[in-house]
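A.B. asks: Make a model of this:
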Amino acid sequence: QQLAGLKDRYPDVVLDIRGKGLLIGVKLGTPNREFMQLARDQHLLVAGGGDNCVRLLPPLTLTLDEAREAIERFERACEAARAKAKEAA
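C.D. replies: Sure thing, here's the model as predicted:
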């Protein structure tokens, strides 16, 4: 649900949410390598998953607080991606 909210708030960055459970892929409107670096800048590790996709692969022992923190960091990466796209335009 939280990722769906990010898709609504950042439709230019988050194009689609794929997967079920904890194995989630996010289709991006920005190059995935660029987004992966922006996520790393937020201390969030995401894996590349094909053309403009990243994968979120949290541990099975993920707590609710950790999930909230990860979503916050992902959102900050989305904000940075949007700002970078505006600079380039």
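A.B. asks: CA atoms for contacts and neighbours, from now on please.
C.D. replies: Noted.
A.B. asks: Hmm, Arg73 and Leu3 touching each other?
C.D. replies: No - assessed by Cα atoms under 8 Å, Leu3 is found out of contact with Arg73, at 11.7 Å.
A.B. asks: Proceed likewise with the subsequent sequence, for comparison:
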Amino acid sequence: MFSARIKQARDLRGIRSQRALGALMGLTKERGSSRINRYETQASGVDLDGLAQLAETLRVPMAFLVAEDEPTADIVLALSQLSPKERKELASRLKEQLATKK
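C.D. replies: Model prediction:
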């Protein structure tokens, strides 16, 4: 899933190549392309610092990149576009709704 999320985020931000993403992360052409390729082909994992750098460069939450499924990723991305106040209000409404289902 992680590799698909990187590709999705690159598409979302109009970053056409792995090399371009690497360059935006401050990596050399060769190193950047190689590293992003390893992430996207799942040949290599990423540590938390690398995950944070990817998320910041792609302007997505880290949770989006590691979401366990597509609906969760979509929700995380949508939430990131809300203001803190809007997120808080939505969380309260959701908690109330879930509490009434019990």
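A.B. asks: Quantify their similarity with the TM-score.
C.D. replies: With the length set by TM-score structural alignment, normalised by the length of structure 1, the two chains reach a TM-score of 0.34; 47 aligned residues with a Cα RMSD of 3.3 Å.
A.B. asks: one step back: Leu3 and Arg73 of structure 1 - which one has more neighbours?
C.D. replies: Arg73 (20 against 16; other Cα atoms under 10 Å).
A.B. asks: Who are the packing partners of the helix or strand harbouring the more buried one?
C.D. replies: Element membership for Arg73 of structure 1 (DSSP states H and E) is helix 64-88. With contacts defined as 3 or more Cα pairs under 8 Å, 6 or more residues apart in numbering; DSSP states H and E, helix 64-88 of structure 1 has these neighbours: helix 2-9, helix 32-41.
A.B. asks: Nearest to Glu66 of structure 1, out of those?
C.D. replies: The closest of those to Glu66 of structure 1 is helix 2-9. By Cα to Cα, the value is 13.1 Å.
A.B. asks: and the angle for the closest one with helix 64-88?
C.D. replies: 20 degrees (axes from the mean of the first three to the mean of the last three Cα atoms, to 10 degrees).
A.B. asks: Quick check: buried residues in helix 2-9 of structure 1?
C.D. replies: Using 16 or more other Cα atoms under 10 Å as the test for burial, helix 2-9 of structure 1 gives 3, 6-7.
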